[in-house]
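Visitor: Sequence first, then the predicted structure, then my questions.
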Amino acid sequence: MSYVAGHRHTTVQDHVALVEIDLTGELMIAAAASSEDRLSPDRIDEVLDVDGDGREPPGEPA
C-alpha cells in the first residue's frame, strides 16, 4: 500500500508575501498595458504608489 499525503488546511498567511505578490501583479498589468519595452522608473513609482526620491517622508524614521 502506498502513502498519499492529504491536503493540509492551513490558516497561516504571510502578509508581506501577499503584498509583494499584489505589487508584482500591478507591475505586470502596467507593463502589459505599456507600449514601451520597459517601464520608466517614474512609471514604476507611480504604479507602486511611492515617491521615488529614495528619502523617507518628514517625521518618519529612516
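Guide: Done, it's in.
Visitor: okay, CA-based contacts and neighbour counts for the rest of this
Guide: Will do.
Visitor: residue contacts, I44?
Guide: For I44, the contact set (C-alpha atoms under 8 Å, 6 or more residues apart in numbering) comprises L27.
Visitor: list the buried ones in whichever strand or helix holds it?
Guide: Assigned by DSSP states H and E, I44 belongs to helix 41-48. Within helix 41-48, the residues that count as buried by 16 or more other C-alpha atoms under 10 Å are 43-44, 47.
Visitor: then this one, side by side with the first:
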Amino acid sequence: MADQYDVTLEDGDLLVEVELTTNLIIAATASDERLSVEEIDRILGVSPA
C-alpha cells in the first residue's frame, strides 16, 4: 500500500526562478561594479527589444 504522505513536491517554474536568481547573485558578487541592464538581460537570457 502506498503511503499517502510520501509526496514529492517539485515546482519547475520555481526551480528556474531560483537558478536565475542564483546566476544574478554570482555575477553581482564577481563584479567590482554594479551590473548594467545589458549584463542583467544577458544573464537572464532576455533578448533586446
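Guide: Looks like it came in fine. It should be emphasised that the depicted structure is a prediction, and the values quoted were computed from it without experimental measurement.
Visitor: What is the burial count for the equivalent of A30 of the first structure over in the second structure?
Guide: Aligned by TM-score structural alignment, A30 of the first structure pairs with A27 of the second structure. For A27 of the second structure, the neighbour count with other C-alpha atoms under 10 Å is 16.
Visitor: How about S34 of the first structure?
Guide: Neighbourhood size, S34 of the first structure [other C-alpha under 10 Å]: 12.
Visitor: So which of the buried residues of helix 41-48 of the first structure is the closest to E20 of the first structure?
Guide: E20 of the first structure lies nearest to V47 out of the buried residues of helix 41-48 of the first structure, by C-alpha to C-alpha, at 13.0 Å.
Visitor: isn't the closest one right up against L27?
Guide: Yes - counting by C-alpha atoms under 8 Å, L27 is a contact partner of V47 of the first structure at 6.6 Å.
Visitor: contacts for stretch 20-28 of the first structure?
Guide: By C-alpha under 8 Å, 6+ apart, stretch 20-28 of the first structure touches 44, 47-48.
Visitor: Work out for me the element the residue most central in space within the first structure sits within.
Guide: Residue closest to the mean C-alpha point of the first structure, counted by C-alpha atoms, centre = their mean, is L23 at 2.4 Å. Counting by DSSP H and E, the element that carries L23 of the first structure is helix 15-33.
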